[in-house]
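1. Sequence and predicted structure below; questions after.
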Amino acid sequence: MFGQLGYLILESFRGWKQQRTVILPSLITIFLCSLLLAASLAAFGGVMRVLAAEKTLYTIEAFLPGELPQDSIKVIQDRLLHSKHVGAVEFVSADSALADFRRHFDGEMLELVEGNPIPPFFRVKLDDESRKPSELVKLKNELMRSGTFEEVQAPVEWVEKISAWKFKLIFWPICLSILLLVTLSLIICNSVKLSLLNRKLLVENMKFAGGSYLFIEFPFVLEGLMQGFVGSGMAVSLLVVLVNSLSEAVPMFGVYLGGFGLMFAMVVVLVTALSAYFSFRTVRGFLLAKRNEQD
């Protein structure tokens, strides 16, 4: 049994050497398709992270003209909480705002200014049902007209852009991934068919000698498996290097493109499994067709 297994494995590697003119173009194409597939899935994962963080953008910061008594702050906060479309209201004092600014930005920016230039403000968040650009603009305008606040800010432009591109950002990566999977399947099938045609006489002799379907199919399936593993492995390795370099150069992108190791591993497993499956399916179809011709 182990002798037969060793022979089949050697036959697979021998096939790689003998059919290199067929396998090499297929391997390069699998590499390119796997690279695009992994990049498409990484982009899709990044988009999903952006969309998950989108809800934090539906926040309005309403700045007070100066320090107010605690009673007045409580009254304004209660009024905001009972406003339509408001889900939560948080009061940020001037000291808290200054401490938060120092955590995120260089403190040297404040050295030329005396005292605390950041006024207290309310952070108003929309409820889940009202997370729409139109509702954000409407609430922002209402707060500005109230006369209570000196300045009202909201990331309206970003919210509108994400809302306008949301469907495209999800739809196209999914379509591209499906198209690449179909392309990979066709490439693998054609590669195995060409290999079969070049070794048609050997396959027929093995069949006439009493070789089982498994015995005949094993070398071709192993060849396909190796093509998928090598091609996708090289593609994922290259993409990991590119993503890490991009993350180091632009840390902001690293937040959305990092941590996809499991996804890239799944791409290798998926492409390898597809290669093995379609190799098996192609050879089995060839053997069944030959049996029907004999019958």
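-> It's in.
2. rest of the way, CA atoms for contacts and neighbours
-> OK.
3. Just to check, Asp195 is in contact with Leu24?
-> Just to correct that, residue 195 is Ser rather than Asp. No: in this structure Ser195 lies outside contact range of Leu24 using Cα atoms under 8 Å: 11.8 Å.
4. ok, now which ones touch Glu248?
-> When contacts are counted by Cα atoms under 8 Å, 6 or more residues apart in numbering, Glu248 touches Gly254.
5. measure it to Leu242 for me?
-> Here Glu248 is placed at a distance of 10 Å from Leu242 (Cα to Cα, to the nearest Å).
6. before we move on, what about Val50?
-> Distance from Val50 to Leu242, counting by Cα to Cα: 20 Å.
7. of those two, who's got more company?
-> Val50 (15 against 11; other Cα atoms under 10 Å).
8. Structure two is appended below for comparative analysis:
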Amino acid sequence: MSDGVSAPENFEHGEHEAIDAGFVWLECQDEKYRTYYETAGDGDVPLVLLHTASADSRQYRHLLNDADLLEEFTLYAFDMPWHGQTFPPMTDEWWTEDYRLTTDFYAQFVMTFVDAFDLDQPGVVGCSMGGAIVLELARSYAEDLRAVVGLESTAHAPTRDIGYLDHPHVNQEVVRPEWTYGLQAPDSPEQFKRESWWTYSQGGNGVYVGDLYFYTQDWDIRDELGDIDTDECSVYLLTGDYDFSASPDDTREVAEQIDGAEFSVMENMGHFPMVENPALFREYIDPVLEKVKND
């Protein structure tokens, strides 16, 4: 089995990675978005990968390069609007309004991507804010999905907003990566923790705050968790034991409210498992993806 790590020593000079990339125009809630995506593999099961707040599809490069996974799955990772290489809406004067992500738009955009690629019963993996929205996908779009996998999932997280990231005296490009660096496990390889740190140093102005609006204010599925039918869409939840922003107890509470949901704690892991320790992450995600494949 591959170790799941896309490190420099694994590639020769001039060698191309397994990842293909492109742009697709998606229309959601009457706005058009030039959407960047990456895809890899030719397996029978489509798997959509959702990045964290203020980040982008780079977080999944290790999974997208994992030869073992690519035999069983076809993987898709994309940048949400305002993130990475996906622009804000291509309309007049989009810059005159603050970016604010909502539950309704988030879920609709993910399913718009699924529809655009004509994916048949995909699984969806999401981390952090992506780990939250997969719960809404399981509730509202169960008939279109085979399973969701939530990493660092919560039903409601009002304490995630630290309150000053949009203050004019705060350098977001310094505070944001330092804050998120501290959400990673101490024993995760420094090389990969710094990879996460670098990604978080590059978010657009106000995007993290706009994502936190979803995560801390708009998002609250506590009263609807019981509506999720795992006979129709399986739910798997994994949370790192060093994650203090979306703790194992937070995710355990989610799992206890969903009949048939499966939950595991990832030991020696923090908030960004697919980035901070990709080899260890494979040990936890492999048994889950085996179940997703057979759902």
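-> Alright, I've got the coordinates. This structure is a prediction, so every number in the text was calculated from the model and none was measured.
9. Now the TM-score, please.
-> TM-score of the superposed chains, computed with TM-score structural alignment, normalised by the length of the first structure, equals 0.18; 90 aligned residues with a Cα RMSD of 6.4 Å.
10. show me the biggest helix of the second structure in terms of residues.
-> As assigned by DSSP state H, the longest helix anywhere in the second structure is helix 278-294.
11. list the helices and strands it packs on?
-> The contact analysis (3 or more Cα pairs under 8 Å, 6 or more residues apart in numbering; DSSP states H and E) places helix 278-294 of the second structure against strand 234-240.
12. and the strand it packs on, what does it pack onto?
-> Using 3+ Cα pairs under 8 Å, 6+ apart, strand 234-240 of the second structure sits against strand 147-151, helix 248-257, strand 262-266, helix 278-294.
13. and among those, the most buried is which?
-> Most buried of those by mean neighbour count (mean count of other Cα atoms under 10 Å) is strand 147-151; its value is a mean of 29.
14. Need the contact partners of that one.
-> Outside strand 147-151 of the second structure, the residues within contact range by Cα under 8 Å, 6+ apart are 122-128, 130-132, 134-135, 137-138, 233-239, 292, 295.
15. picking that back up, Ser195 and Leu24 of the first structure: which is more packed in?
-> Neighbours were counted for Ser195 of the first structure and for Leu24 using other Cα under 10 Å; Ser195 has more, 22 against 15.
16. For Val124 of the second structure, give its distance to Glu253 of the second structure.
-> According to Cα to Cα, Val124 of the second structure stands 21 Å off from Glu253 of the second structure.
17. Revised request: answer the last question for Lys193 of the second structure.
-> Applying Cα to Cα, the value for Lys193 of the second structure to Glu253 of the second structure is 28 Å.
18. Check Gln108 of the second structure too.
-> Distance, Gln108 of the second structure to Glu253 of the second structure, by Cα to Cα: 26 Å.
19. for Leu238 of the second structure, same thing?
-> As judged by Cα to Cα, Leu238 of the second structure and Glu253 of the second structure stand 12 Å apart.
20. which residues in the stretch 51-200 of the first structure form helices?
-> Assigned by DSSP state H, counting those that start in this stretch, the stretch 51-200 of the first structure shows helices spanning 70-81, 94-104, 133-145, 156-198, 200-208.
21. gap between the shortest one and the chain center?
-> Taking Cα atoms, centre = their mean, to the nearest Å, the mean C-alpha location of helix 200-208 of the first structure is offset from the chain mean by 45 Å.
22. Which residues lie in contact with Ser177 of the first structure in this structure?
-> Leu37, Ser40, Leu41.
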